[in-house]
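Output the structure for:
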Amino acid sequence: MKQLISLNISGNEFGDEEAKLISEMKQLTSLDISGNRIGDEGAKYLSEMKQLISLNIGENEIGDEGAKLISETRQLASLNICFTQIGIEEAKLISEMRQLTSLNISDNRICVEGAKWISEMRQLTSLDISGNRIGDEGAKTISEMKQLTSLDISYNRIGDEGAKFISEMKQLISLNIRGNRIGDEGVKYISEMKQLTSLTYKGLN
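This next block holds a predicted model:
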């Protein structure tokens, strides 16, 4: 299928051998291979696809070494690496991908220290960092990313203080802050973000 430039092959229980076969499709520019059983070896094959500009490798078993290999793919503009159990060190490696404009690193283990590394990615315009337990301190760090227009910071144990920091991100037009520990004061801060065109805050408690 030499004419394909975009391929979604998610949720097929593919492993490293299938990843090797997919990596031979040198014409692909967009690949969604999430929800499979790809490990470090498969990540190595995928990292050799130098023509890709968009990659979704979330919900796989790539491990620390796999994350390191993916971080070396410097041509990517969009990366989804959610649910891969990566931590602070891997977040540091991902933060060095200065060509990325869109990053989904949700539901991992990067915590506050990892959020600090991610906040240095000043070229990002879209960030999903949900489900990483970054708390108010992490929210403060992320709020310094003044170039972001889309942010998902849900399920991160953020309280009223964190909500205040996020409310100062006047460039945001899309915000998901649901599932945090925000009270009435925090909701008031968020409600003052008049520039938002999309807001999700259901489930605040």
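
from here on, contacts and neighbour counts on C-alpha atoms
Will do.

Name the helix or strand for residue 199, please.
strand 198-200 (DSSP states H and E).

try residue 7
Using DSSP H and E, the element containing residue 7 is strand 6-8.

Touching that strand from outside, list them.
28-33 (C-alpha atoms under 8 Å, 6 or more residues apart in numbering).

can you list the residues that contact the strand holding residue 199?
For strand 198-200, using C-alpha under 8 Å, 6+ apart, the contacting residues are 173-178.

and with 10 Å instead?
Residues outside strand 198-200 that contact it (C-alpha atoms under 10 Å, 6 or more residues apart in numbering) are 150-152, 154, 172-179, 190-191, 193.

got the buried residues for it?
Neighbour-count burial for strand 198-200, counted by 16 or more other C-alpha atoms under 10 Å, picks out residue 199.

for comparison, sequence B:
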Amino acid sequence: MTMKKMWVWMLLTLFALVGEWHGTCYGFLEEERIGLLEIKSSFDPNGFTLRDWVDTSNESISNCCEWARIECDNTTRRVIQLNLWDVRDVSLGDLVLNASLFLPFKELRSLDLSNNAIVGCHEIQGVKVLSSRLTKLENLDLSGNPYNDSIFSSLTGFTSLKSLDLSYNELTGSSVGLIGLRKLEVLSLNELTIIGSTLLQSLGALPSLKILSLKDNNLSSTSISQG
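Next comes the predicted model:
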């Protein structure tokens, strides 16, 4: 290949890349950009909190990794952390979560959904659908939502989890507990009303558990005597 042809090839390649990135987020996977905008539509439809999460399809090139509450891998530019704590206006009412919104983020390491009035998940698009896709998720915060004990069975597939926060929910631990989380090292169960021993007994099946927080819990005599 002559030097002239090589330069032409390099320029065409550069133009192709510019054309691909123009109107999207520089160096950012398109399906993740779309996924973020769908999350915003679900959690913050009025755009009060996620105001810098904007559709750049008709705007100049921007960097989605610089959006608030997002952290990307420095090399791959894939999203590795989403901090969505207290994003929703709770006056809008409770939210039934469509967990499939998070499926595009296959490299996600940390997900914070605390204080969003999430009462549960759609049966088909629930938390269970995530466990087979978010195989690298290590930190999950679901605190400050009115979840009930049904959330426990949805968490069993997150075998990569190292930290889990279920504080300030409506969990009683009366009939189900936590199983399958063999890598879990940190568990927060603060300010719950534990009326049964099932949850406390299940903690013995978490071989990697190093830190357990049970602050301000209302433990019934049943859970203590049988736990």
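
Overlay them and tell me the TM-score.
The TM-score (TM-score structural alignment, normalised by the length of structure 1) is 0.61; 162 aligned residues with a C-alpha RMSD of 3.7 Å.

In structure 2, which residue range corresponds to the strand holding residue 7 of structure 1?
Strand 6-8 of structure 1 corresponds to no residue of structure 2 when matched by TM-score structural alignment.

Next, the buried residues of that strand.
Going by 16+ other C-alpha under 10 Å, strand 6-8 of structure 1 has no buried residues at all.

okay, now residue 55 of structure 2: neighbour count?
15 (other C-alpha atoms under 10 Å).

What is the nearest of the contacts of strand 6-8 of structure 1 to residue 90 of structure 1?
residue 33 (19.7 Å; C-alpha to C-alpha).

ok, which stretches of structure 2 are helices?
Taking DSSP state H as the test, the helices found in structure 2 are 3-21, 30-43, 128-131, 151-155, 198-202, 221-226.

quick revisit: report the aligned residue range of structure 2 for the strand holding residue 199 of structure 1.
The aligned range for strand 198-200 of structure 1 is empty, by TM-score structural alignment.

for that strand, the distance to its chain's centre please.
18 Å (C-alpha atoms, centre = their mean, to the nearest Å).

Same check on stretch 36-47 of structure 2?
14 Å.

Next, the buried residues of that stretch.
Applying 16+ other C-alpha under 10 Å to stretch 36-47 of structure 2 flags 36-37, 39-40, 43-44 as buried.

want to throw these into JSON lines with distance to residue 117 of structure 2?
Below are the buried residues of stretch 36-47 of structure 2 laid out as JSON lines (distance: C-alpha to C-alpha, whole Å):
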{"residue": "36", "distance to residue 117 of structure 2": "19"}
{"residue": "37", "distance to residue 117 of structure 2": "20"}
{"residue": "39", "distance to residue 117 of structure 2": "15"}
{"residue": "40", "distance to residue 117 of structure 2": "15"}
{"residue": "43", "distance to residue 117 of structure 2": "10"}
{"residue": "44", "distance to residue 117 of structure 2": "13"}
